[in-house]
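> how would this look folded up:
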Amino acid sequence: MIGKDSRYAAIPVRSRTRSDGSEVRHLRPVLLPHYEDVPIAANHRVKDSERIDLLSAQYFRQATAWWVIAAASPHPHPDAVLGEPGDTVAIPLLGAGEVGPR
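You can find the predicted model right below:
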């Protein structure tokens, strides 16, 4: 069940019927923009022991919006987004590249 406040709430649900007659429901796949196309609001210098969810809470007031920072990163895994202390991470404009119907 997807809550009304979920980032996935506006994505259409699709279904298909298997050969045994059972139905499989899923969300339509969503393509995020290329990280170089995401508008950047700030660049943050990473400090020791920082986490992506805490940066999200700091910049967006939503720890669960960490994926917005990850979408603006060239790194494919969220654990690699922040890199090492002293590295810079791009903080995108909240709402830029947001998941939703197209």
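> only C-alpha atoms for contact and neighbour calcs from this point on.
Noted.
> Confirm that Gly83 sits in a helix.
No. Counting by DSSP: H, G, I helix; E, B strand; the rest coil, Gly83 is located in no helix; its state is coil.
> this one as well, want them side by side:
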Amino acid sequence: MFEPTSRYDELEMATFTFSSGREVVYKRRRFLPPAAEGTLLAEHRVTQGERLDQITARYLEDPELFWRLCDGNNAMHPEELTAAVGKKVRIFLPDT
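Model (predicted):
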């Protein structure tokens, strides 16, 4: 259903059955983990026009892992991290 690098890939599947007997299979809700979990790799200062996928590609070598930066900085919305020039974004490697 989701790519292996997706933040939703490892979520448990659930099933809801309507009174009509129809079943809907879905992924359970994902909650933000506590911020700053993992090993701090670097701190990055946002520059004018910089996007989160560019930052993620530079440090984690995969622009689709932007959600790891969101989790590590306790950001619900990715644009929060690059909205202000000079904002410090912490880059964490997940502890596995």
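> Distance from stretch 43-53 of the second structure to the middle of the chain?
16 Å (C-alpha atoms, centre = their mean, to the nearest Å).
> Also stretch 21-40 of the first structure?
10 Å.
> what's the answer for stretch 36-53 of the first structure, then?
From the chain centre to the centre of stretch 36-53 of the first structure is a distance of 13 Å (C-alpha atoms, centre = their mean).
> which outside residues touch that stretch?
Residues outside stretch 36-53 of the first structure that contact it (C-alpha atoms under 8 Å, 6 or more residues apart in numbering) are 63-66, 69, 72, 78, 81-93, 96-97.
> Of these, keep whichever come out buried.
The neighbour count (16 or more other C-alpha atoms under 10 Å) marks 63, 65-66, 69, 72, 78, 81-82, 88-93, 96-97 as buried among those.
> Tell me how many other residues crowd Val46 of the second structure.
By other C-alpha atoms under 10 Å, the residues close to Val46 of the second structure number 19.
> Please apply the same query to Tyr8 of the first structure.
Tyr8 of the first structure has 18 nearby residues by other C-alpha under 10 Å.
> And for the one 4 residues further on?
Residue crowding around Pro12 of the first structure was assessed by other C-alpha under 10 Å; the count is 13.
> Check Ser15 of the first structure too.
Other residues close to Ser15 of the first structure by other C-alpha under 10 Å number 11.
> which SS state does Ala14 of the second structure fall under?
Strictly by three-state DSSP, Ala14 of the second structure counts as strand.
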